[in-house]
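> Fold the following and give me the result.
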Amino acid sequence: MSVHFHPLPAAEVAAIRATRIDSYGNPVERAICDGPGFPCRSCLTETAAGEPFLTLAHRPFEGQNPFTETGPIYLCESCEGTPPSATLPAILSAPTHIVRGYSADERIVYGTGQVSPTADISTYAAALLARDDIAFVDVRSASNNCFLCRIKPA
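Alright, predicted model coming up:
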């Protein structure tokens, strides 16, 4: 099975940029990148030095239940985003990441979460997505647990 890495949906990013409000109803923070980049969840690359970016609390789920995690994310202030792709996104540059399967009702499927070597993410995600009980797979930082991107069947 082929998989695609998905950024946050463009409409969701546009709404965040327009309202400047996060998932908790708080104002997003704006800063200028002053060194190593911050992983943008829209273009799936790192922010460039000297460029503005946003920091906010985000919940990458449509509904709410005990499994709808919220965490900090970064967005370039004005990138164009990127389409879903089979190519491993640039923001997945750490040696390992948390990879976890979710059901269609946005609940963690127990036993699917693991810290995966980055090179193995696509293979593990494909194995999870081949299961009938897995609707999508999320990739999170192994060191900070922040949401990075979503994986779906190609």
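
> Please count neighbours and contacts with C-alpha atoms only from this point.
Noted.

> Strands of the protein, start to end?
For the chain, applying DSSP state E gives strands covering 3-6, 29-32, 52-58, 71-76, 96-102, 114-117, 136-141, 147-153.

> Which neighbouring elements make contact with the first one?
Applying 3 or more CA pairs under 8 Å, 6 or more residues apart in numbering; DSSP states H and E, one finds that strand 3-6 contacts helix 121-129, strand 147-153.

> From the rest of the structure, what touches it?
Residues external to strand 3-6 that are found in contact with it (CA atoms under 8 Å, 6 or more residues apart in numbering): 83-89, 122, 125-126, 149-154.

> mind putting the helices and strands packed on strand 3-6 in JSON lines, mean neighbour count and distance to residue 65 included?
Formatted as JSON lines, these follow (neighbours: other CA atoms under 10 Å; distance: least, CA to CA, whole Å):
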{"stretch": "helix 121-129", "mean neighbour count": "20", "distance to residue 65": "22"}
{"stretch": "strand 147-153", "mean neighbour count": "22", "distance to residue 65": "17"}
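
> quick one more, to check against the first:
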Amino acid sequence: MSLRYIPMSDEDARRMRDGGPDAYGNGPERQISDGAGVPCRHCLDYVEAGAPYLIFAFRPFSTVQPYAETGPVFMHADACPKHDGESLPPILGSRENYLLRGYGKDERIVYGTGDVVAREELEIRARELLARPDVAAVHVRSTRYNCYQCRIVGV
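Now for the predicted structure:
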């Protein structure tokens, strides 16, 4: 099974760069990166030191329901190319471990799928989860702050 890494959509990125409302109805906050771990959810790479970035509340789900977690994310303030979806994103290769969690077609957590996995096991565990008939997607989150990184689907 091949994996596809799903970044924030171009539409969502454009809306936030234009000052549109985030998941809580607020405009994004603008900061300058110190170069220490500011992962962009659109290009799935890090915001370089000295570059501006946005912070806003993001809900990576199509509906509002009890499992539709919302949290803070970062994104380049200036336009960046959306991640190609095919290669392992840089933001998933720099930490020691990540939290993976499986979601069903209804975008609800599939219990028993949440695991903290070592960086080198991330793709193996994602494939194992996506091989299950009850798992439609895997969300990757940071283990330190529980921040959403991206979605992975099987193709």
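
> Got a TM-score for the two of them?
Overlay of the two chains. TM-score (TM-score structural alignment, normalised by the length of structure 1): 0.94; 153 aligned residues with a CA RMSD of 1.2 Å.

> Figure out which of the helices and strands packed on strand 3-6 of structure 1 is closest to residue 66 of structure 1.
Of all the helices and strands packed on strand 3-6 of structure 1, strand 147-153 sits nearest to residue 66 of structure 1, with 16.2 Å by CA to CA.

> Give me the helices and strands touching that closest one, please.
Strand 147-153 of structure 1 sits against strand 3-6, strand 71-76, helix 121-129, strand 136-141, with contacts defined as 3+ CA pairs under 8 Å, 6+ apart.

> after superposition, how close is the first one to structure 2?
For strand 3-6 of structure 1, the mean distance from the matching residues in structure 2 following superposition reads 1.4 Å, by mean CA distance after the TM-score superposition for structure 1.

> circling back: select, out of the helices and strands packed on strand 3-6 of structure 1, the one closest to residue 76 of structure 1.
Between the helices and strands packed on strand 3-6 of structure 1, strand 147-153 lies closest to residue 76 of structure 1; by CA to CA that is 13.7 Å.

> relative orientation of that closest one and strand 96-102 in degrees?
50 degrees (axes from the mean of the first three to the mean of the last three CA atoms, to 10 degrees).

> contacting residues for the residue nearest to residue 61 of structure 1 when sequence neighbours are not counted?
Nearest residue to residue 61 of structure 1, sequence neighbours excluded (CA to CA, 6 or more residues apart in numbering): residue 68, at 6.3 Å. Counting by CA under 8 Å, 6+ apart, residue 68 of structure 1 touches 59-61, 106-107.

> Residue 68 of structure 1 and residue 141 of structure 1, how far apart?
Going from residue 68 of structure 1 to residue 141 of structure 1 by CA to CA, to the nearest Å gives 16 Å.

> Then residue 105 of structure 1?
According to CA to CA, residue 105 of structure 1 stands 23 Å off from residue 141 of structure 1.

> quick one: which of these two has more around it?
residue 141 (18 against 14; other CA atoms under 10 Å).

> Could you measure from the closest residue in space to that one that isn't next to it in sequence over to residue 108 of structure 1?
Of all residues not flanking residue 141 of structure 1 in the chain, residue 97 sits nearest, at 5.2 Å (CA to CA, 6+ apart). Residue 97 of structure 1 sits 16 Å away from residue 108 of structure 1, taking CA to CA as the criterion.

> try residue 124 of structure 1
When residue 124 of structure 1 is compared with residue 108 of structure 1 (using CA to CA), they lie 16 Å apart.

> Could you do residue 24 of structure 1 as well?
Residue 24 of structure 1 is 21 Å from residue 108 of structure 1, by CA to CA.

> Give me the more crowded residue out of those two.
residue 108 (21 against 11).
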